[in-house]
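S.K.: Quick one, fold the following:
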Amino acid sequence: MSAPTLWHNQLPDVALAKLESSSNGLDEATAQQRHHTYGANRLPAPPSRSVVLRFLLQFHNILIYVLLGAAVVTALLGHWVDTGVILAVVFANAIIGFLQEGKAEKAMDAIREMLAPHASVLRAGKRQTVAGDRLVPGDIVLLEAGDKVPADLRLLQVHGLQVQEALLTGESLPVEKQVAVVAAAAALGDRTNMAFSGTSVTSGQARGVVVAIGANTEIGRISGLLSGVETLTTPLVEQMGVFAKWLTLFILTVAALIFAFGYFVQHQDFSELFMAVVGLSVAAIPEGLPAVLTITLAVGVQAMASRHAIVRRLPAIETIGAVSVICSDKTGTLTRNEMMVTRVMTADAALQVVGEGYAPQGTFSHRGQPFDPAELPVLSELGLVASLCNDAELKHQDALWLVEGDPMEGALLAFAAKTGLDVTQIRREWTRTDMIPFNSRHKFMATLHHDHAQHACILVKGAPESVIGMCQYQVVGGKLQALEAAVWQQQAETIAAQGQRVLALASRRVPPHHTVLEYADVQGTLTLLGLVGLIDPPRAEAASAVAECHRAGIQVKMITGDHAATAAAIGKQIGLQHTDKVLTGVELDLLDDADLAAVVLNTDIFARTSPEHKLRLVMALQAHGMTVAMTGDGVNDAPALKRADAGIAMGQKGSEAAKEAAELVLADDNFASIVAAVREGRTVYDNIKKVISWTLPTSTGEAAVIVLALLLGMLLPITPLQILWVNMITAATLGLALAFEPTEAHTMQYPPRPRAQPLLSGGLLWHIVLVTTLFLCGVFGIYAYALDQGYSLALARTLVMNTLVVMEIFHLFFIRNMYGTSLTWQAVRGTKMVWLAVIVVTVAQFAITYLPPLQAVFATEAIALGDGLLIVGIGVALFVLVELEKQMRLRLRR
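M.R.: Okay, here's the model as predicted:
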């Protein structure tokens, strides 16, 4: 079979001949034989791994290996509670990953469910209904309004056929179909002689021949793209993977060297040395870090949910905070996916119309000034045509105005109400007695109406090129004048050039006895009332959201299947930066990957694009090292959503395929919610960075204490069990408190971080060295003081343990304000979570220091008041020194 992209360039008779079919369809025997040859009309299911294997693969991660190693170490120490906590973290991570596994398979399941379950076909000249999966190439399919297209069809006959193709092209309006040949290079949205599988018939009738089924259809190609798209890892997961590898190598190397030095050079006892090295490993491995990171991400999930952004995969939270470019679909994302009359042109004035979608409330303006529609009587006549020459209905449901019927006709009803008419009352007063329905040949709709006062009129709406030619008069100052057709044609072209759909509205008074409407009644006898321009308007919040993205250093690019002029008009309204140039899908096909990567940075609008184009654009931006977010709602967006670093699907109007392929779902379909998600994502990353910046120096400081003691051949100033206690109590409280830190004021005022930015920056490494040095001074200082005072070894170690905890508490207050000063009331006041953590740690330390049962377990002794004040003084000294260093560093930077 030929690829479906060839059939739109074939004449209907040629297509039938190539498919060895006829206008009567296939006979049953041929259909059976072809079903055996070509298979079922369904999308192939992807190969799946066993449940057990999928679960076991969740443990194939270096960070998990580190955690399991830490669990073994704690088990060797006999601290079974901590072992249980670590293993619980490991299994929790594995379960989360297991539940999120298989997004692509779910997305393709969602696409498969979009295929029509049944189809009406001609077999041997007789109409019959067959299961959708029994269709074969060459079948003749009959389509009617409300049908779902069951396969890719080359249309043979059409009668007013319009098909909603938004799920494939992103175009908001139904596409008018015809049977004439179109160019071989025509974009998907311009193949007007084709009906594609999964799309919906909104009006009219047609018959077409099946040219592609299953995986060979356009929707099948998208499924194939989706299965072949590589899912990128997030920056955090990538960096944590690298960090975990180096950390593991470093800890193992240091432990081995220390053990070798102590055993072969200092000739220490093997068992004591081994336990000391185990203590070193416990101190060095930040086993609580993954758990705290997971909780930090989970807190971000809750915060994003309150801002209508639902996170489907935890690491995606910090990814959205790192995005440097947002590739947005137009329809339903930047726009409302609702048609609206935004411009009215009469012979007397050009008016702008303001409102919200289909809501029947709004205002008019003329040259930027408010305009009262009562000042221009012809507006009421335009409203009359818009109300009566119309088959749609507006309904108010769940605080939303919805349209039943054609979206453009719904927009006309809203416009009529804005002119001051009561549409319901008007429709009761004027009875429709006859009509000429719209079809693609004559491109207009005409209706005949009578009222109870013996008045009658003909009302017409349609394409300007058709309606203007049917008119004899125009209304100027409330009076009839001869029509200036050339002027009106120019006005129509001006409106269309702004990306708007243009309709001409006309009328004619007829005698009351005129009850039958003929084509002759509307030819050359009408009065042209005016032109209306319709567009799917941008969301009210979109412009401010785009502006905030630009202030945060984030580029916004529109990628749509709609026409170039429409995309450019919307792009200007929402404030995109490069609106002077629009690249179309045909132009993109002429560019190789290198050329595309060169132009993609300076182009913000891409029109008439296919799924492959969206995928190429995302990859071209990623080739520049950019972190890309892709928003969308249609099936056509699913491959790009999956490939993007952060896929964002629309929750209300988005397809299930788009939602399953995305990491985030916007519950309110609002582009402005993306900005809120970016803000939360940046907050989460800042908090993660704070957690790491607090954890690594403290872990390194603890480890350095043991390393220095072993190198000096002295008794450990703190036991492995006490080190484990410090790790457990502080990581589960102090580290966790940082997960709840609020958004900082400057969060959206700096550019996105580079994707390759390491977690261990030069500044953090210096901070680790500084804090480790201060920890060593504090620990060995208090240890030397205790020995000098003649304290027992147990009491000296108790002082050291409490000194470590107090220094970590004061270090926490420093880290909370690592970008600004910590010497403010707001900084000292902290948050509820910070003080709750400090209280819990303080109570726990008092318990382990003063309660006899715990003293027996941890080998501690009670501390005198004076020594306790000395410990607090050491913590204050650490805070003052690191704060002074930060202020000097900030001043030098400025």
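S.K.: contacts and neighbour counts: CA atoms only from here.
M.R.: Fine.
S.K.: in which helix or strand would I find the residue lying farthest from the centre of the chain?
M.R.: In the chain, the residue that sits farthest from the middle, by Cα atoms, centre = their mean, is Gly790; the gap is 64.8 Å. Assigning secondary structure by DSSP states H and E places Gly790 outside every helix and strand.
S.K.: Where do the helices of the stretch 551-700 of the chain begin and end?
M.R.: Residue ranges of the helices in the stretch 551-700 of the chain, as given by DSSP state H, counting those that start in this stretch, are 564-574, 585-589, 593-599, 611-623, 638-643, 656-661, 671-712.
S.K.: tell me which element Tyr473 is part of?
M.R.: Assigned by DSSP H and E, Tyr473 belongs to strand 471-476.
S.K.: Does anything pack onto that strand? Which helices or strands?
M.R.: Secondary structure elements in contact with strand 471-476, counted by 3 or more Cα pairs under 8 Å, 6 or more residues apart in numbering; DSSP states H and E, are strand 479-482, strand 526-535.
S.K.: In CSV, list the ones you listed along with distance to Gln500 and mean neighbour count.
M.R.: Listed next are the helices and strands packed on strand 471-476 as CSV, based on distance: least, Cα to Cα, whole Å; neighbours: other Cα atoms under 10 Å:
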stretch, distance to Gln500, mean neighbour count
strand 479-482, 27, 12
strand 526-535, 5, 25
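S.K.: which stretch among those comes nearest Gln33?
M.R.: Taking Cα to Cα, strand 526-535 is the member of the helices and strands packed on strand 471-476 nearest to Gln33, at 48.5 Å.
S.K.: How far does the closest one sit from its chain's centre?
M.R.: Between the mean C-alpha point of strand 526-535 and the mean C-alpha point of its chain there is a distance of 38 Å (Cα atoms, centre = their mean, to the nearest Å).
S.K.: still on that earlier bit, columns distance to Leu87 on top of the helices and strands packed on strand 471-476, output as JSON lines?
M.R.: Rendered in JSON lines, the data for these read as follows (distance: least, Cα to Cα, whole Å):
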{"stretch": "strand 479-482", "distance to Leu87": "86"}
{"stretch": "strand 526-535", "distance to Leu87": "57"}
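S.K.: Please identify which of the ones you listed is closest to Ala309.
M.R.: Checking the helices and strands packed on strand 471-476 against Ala309 by Cα to Cα gives strand 526-535 as the closest, at 27.4 Å.
S.K.: One more sequence to fold, the one below, so I can look at both together:
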Amino acid sequence: MEKRYLLRDELPFDSERKRMTTVHEDTKEHEFLSYTKGAPDILLEMCEGYLSGEQILPLNDEVRANITNKIGIMADDALRVLAFAYKPMDKSTPVWNIMEMEKGLIFIGLMGLIDPPKPEVFDAVKKCQAAGVSIKIVTGDHRRTAAAIGRELNILTPSTEVITGEELDRLNDVELRNNVNKYSIFARITPSHKLRIVQAIKSNGQIVGMTGDGVNDAPALKAADIGIAMGIQGTDVTKETSDMVLADDNFATIVAAIEEGRAVYQSMGKFLRYMLSSNTAEILVIVIAMLIGLPPPFIPIQILWINLVTDGLPALALGVDPPERGLMDQAPRDPKESIMNKSMIKYIIRLGLYMTIISLGVYGISIGSFESNFDINNIPHKDYVYASTMTFATLSILQLFHSYNVRSETHSILGRQFFANRALVWATITSALLQVFVIQGDQWISTITNSDFVYFTNIFEVTSLDIIDWVLILILTSSLIGFEEIFKFRKRRLIRKDKILA
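M.R.: As a prediction, the model looks like this:
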């Protein structure tokens, strides 16, 4: 075929024209023929006859309607329909213009191509919809083809509509902006339409992510908040213009990136809530104790130990905490909202105050401030060291329990994901053992070696505690879990109520 029909001229495919044409020389019959393929609704308008067997018959209204009906049937089956036509060319003219090549064509037939959505796309679409991400199909395909694909993916619903590029041209910018959200399918779209669509959605205050692969898509990608270029089929210009390149050209990867982004943002929030509420408690315990005339509960090295060991290890482990259950069921956050939002500030104050009250209560009772003969100006050193040790241990263990609380603002820590973050489990176990060893280590080593070992006692100015002290500390510090579970329960009820009302 290639040897007989030599290529002599070509009009490449263009997204505006939605067709391509080639001119071939038939070396056997010594004639020139132009062949055109493209969008059937456009190509049909350019045809004056049709090929029936070996006869060329006039393309009357009845035949046009029959062909149009077949195009619709194929499109309804989610097929991408291509139309084919040809035309004998004048032998004496070595160069032809577009009008000559594509005027008075003879219709040959139709071809349906199927490009089914990848299996993972269905789940990705569901995740997006649950996450409050609106998906719009912007395509050059036939209206009914795009609609069939949209219905298959549940993107086209009874509450949304399909609009074509021709219909889009009849809308001014204000009309498009006011109505753009009701359209989930944009068919027979050109690159210039894509730019208008992006601008219309952005003008409504929404964040827009736009995908594209061709050179002509670059303006729309540039205008979008997040331009996403195809890594396999995308042109170099598109990749350079975009904010992100999709290495596998898979829509599901975009959804995975959204989920990963949310997980990273959530981990940052966990870290901040944990560190700021813990540090708030440390500061308040010291400041309030000094304001009421008591000596500082901690010496500098104890504060350093709390920050590096009982704070530091769990904080690092929270950085690799797996995504929270239902992460993709949450509505998108306001991009203008600071990570330090009202909810986080309330959390920091609430937990910081609770840890402060528990720690100060332990300090006050341990130092004997509630006893009738207590003299604030004459506190025995032994009593102060004991009180300081109790407070040191209490605040340290409180923060270890707190590291589990902070993993979720709504889910109970007693759920299935309790051991999901093994790094956090080992971090809290390690911190707890180190904390106990700093306080009890001298006593244990002295018992084993039958000597008077006072290394940690001198450095940290602590004293050994008995079993009753540790039981009391565990009871008081574990109450932090129950305290926060009440707020989580209330928040879950409010969320369920909002969903029912919605």
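S.K.: Verify the assumption that Leu787 of structure 1 is located in a strand.
M.R.: No: under the criterion used here (DSSP: H, G, I helix; E, B strand; the rest coil), Leu787 of structure 1 is helix, not part of a strand.
S.K.: Could you pull up the contacting residues of it?
M.R.: Contact partners of Leu787 of structure 1, counting by Cα atoms under 8 Å, 6 or more residues apart in numbering, are Leu793, Ala796.
S.K.: quick one: Ala640 of structure 1 from Thr253 of structure 1, how far?
M.R.: Counting by Cα to Cα, to the nearest Å, the separation of Ala640 of structure 1 from Thr253 of structure 1 is 43 Å.
S.K.: scratch that, His366 of structure 1
M.R.: Taken as Cα to Cα, the span from His366 of structure 1 to Thr253 of structure 1 is 77 Å.
S.K.: Could you do Ser822 of structure 1 as well?
M.R.: For Ser822 of structure 1, the distance to Thr253 of structure 1 under the criterion Cα to Cα works out to 37 Å.
S.K.: Between those two, point out the one with more neighbours.
M.R.: Neighbours were tallied for Ser822 of structure 1 and for Thr253 using other Cα atoms under 10 Å; the higher tally belongs to Ser822 (20 against 12).
S.K.: aligned partner of the more buried one in structure 2?
M.R.: Applying TM-score structural alignment, one finds that Ser822 of structure 1 aligns to Ile413 in structure 2.
S.K.: And that match, which helix or strand is it part of?
M.R.: Element membership of Ile413 of structure 2, judged by DSSP H and E, is empty: it is in no helix or strand.
S.K.: Pull the contacting residues for it.
M.R.: Taking Cα under 8 Å, 6+ apart as the criterion, Ile413 of structure 2 is in contact with Tyr404, Asn405, Arg407.
S.K.: Excluding covalently adjacent residues, which one is nearest to the last one?
M.R.: Nearest non-adjacent residue to Arg407 of structure 2, counting by Cα to Cα, 6 or more residues apart in numbering: Lys270, 6.2 Å away.
S.K.: hang on, that neighbour packs against Glu409?
M.R.: No: Lys270 of structure 2 lies out of contact with Glu409 (Cα atoms under 8 Å); the separation is 9.2 Å.
S.K.: Glu663 of structure 1 touches Gly647, doesn't it?
M.R.: Yes: counting by Cα under 8 Å, Glu663 of structure 1 sits close enough to Gly647 to count as a contact (5.2 Å).
S.K.: Now do the contacts for Ala200 of structure 2.
M.R.: Each residue near Ala200 of structure 2 by Cα under 8 Å, 6+ apart is listed here: Asp173, Leu176, Arg177, Val180.
S.K.: for the first one, what are its contacts?
M.R.: With contacts defined as Cα under 8 Å, 6+ apart, Asp173 of structure 2 is in contact with Arg196, Ala200.
S.K.: For Lys222 of structure 2, see how far away it is.
M.R.: Taking Cα to Cα as the measure, Asp173 of structure 2 and Lys222 of structure 2 are separated by 19 Å.
S.K.: ditto for the third one
M.R.: When Cα to Cα is applied, the distance between Arg177 of structure 2 and Lys222 of structure 2 equals 19 Å.
S.K.: One more: the second one?
M.R.: Distance, Leu176 of structure 2 to Lys222 of structure 2, using Cα to Cα: 20 Å.
S.K.: Equivalent analysis for the last one, please.
M.R.: Distance, Val180 of structure 2 to Lys222 of structure 2, using Cα to Cα: 19 Å.
S.K.: picking that back up, which of the helices and strands packed on strand 471-476 of structure 1 sits closest to Leu854 of structure 1?
M.R.: When these are ranked by distance to Leu854 of structure 1, counting by Cα to Cα, first place goes to strand 526-535 at 73.6 Å.
S.K.: Map Met210 of structure 2 onto structure 1.
M.R.: In structure 1, the residue paired with Met210 of structure 2 according to TM-score structural alignment is Met630.
S.K.: give the contact list for that match.
M.R.: If a contact means Cα under 8 Å, 6+ apart, then Met630 of structure 1 has Ile326, Cys327, Ser328, Asp329, Val618, Ala640, Leu641, Ala644, Asp645, Ala646, Gly647, Ile648 as its contacts.
S.K.: out of those residues, which are inside strands?
M.R.: Ile326, Cys327, Ser328, Ala646, Gly647, Ile648 (DSSP state E).
S.K.: Among those, which one has the most neighbours?
M.R.: The most crowded member of those, judged by other Cα under 10 Å, is Ile648 (34 neighbours).
S.K.: what about that one, distance to Pro235 of structure 1?
M.R.: As defined by Cα to Cα, Ile648 of structure 1 lies at a distance of 17 Å from Pro235 of structure 1.
S.K.: does Leu327 of structure 2 really touch Gly261, like I thought?
M.R.: No: applying Cα under 8 Å, one finds Leu327 of structure 2 not in contact with Gly261, separated by 10.7 Å.
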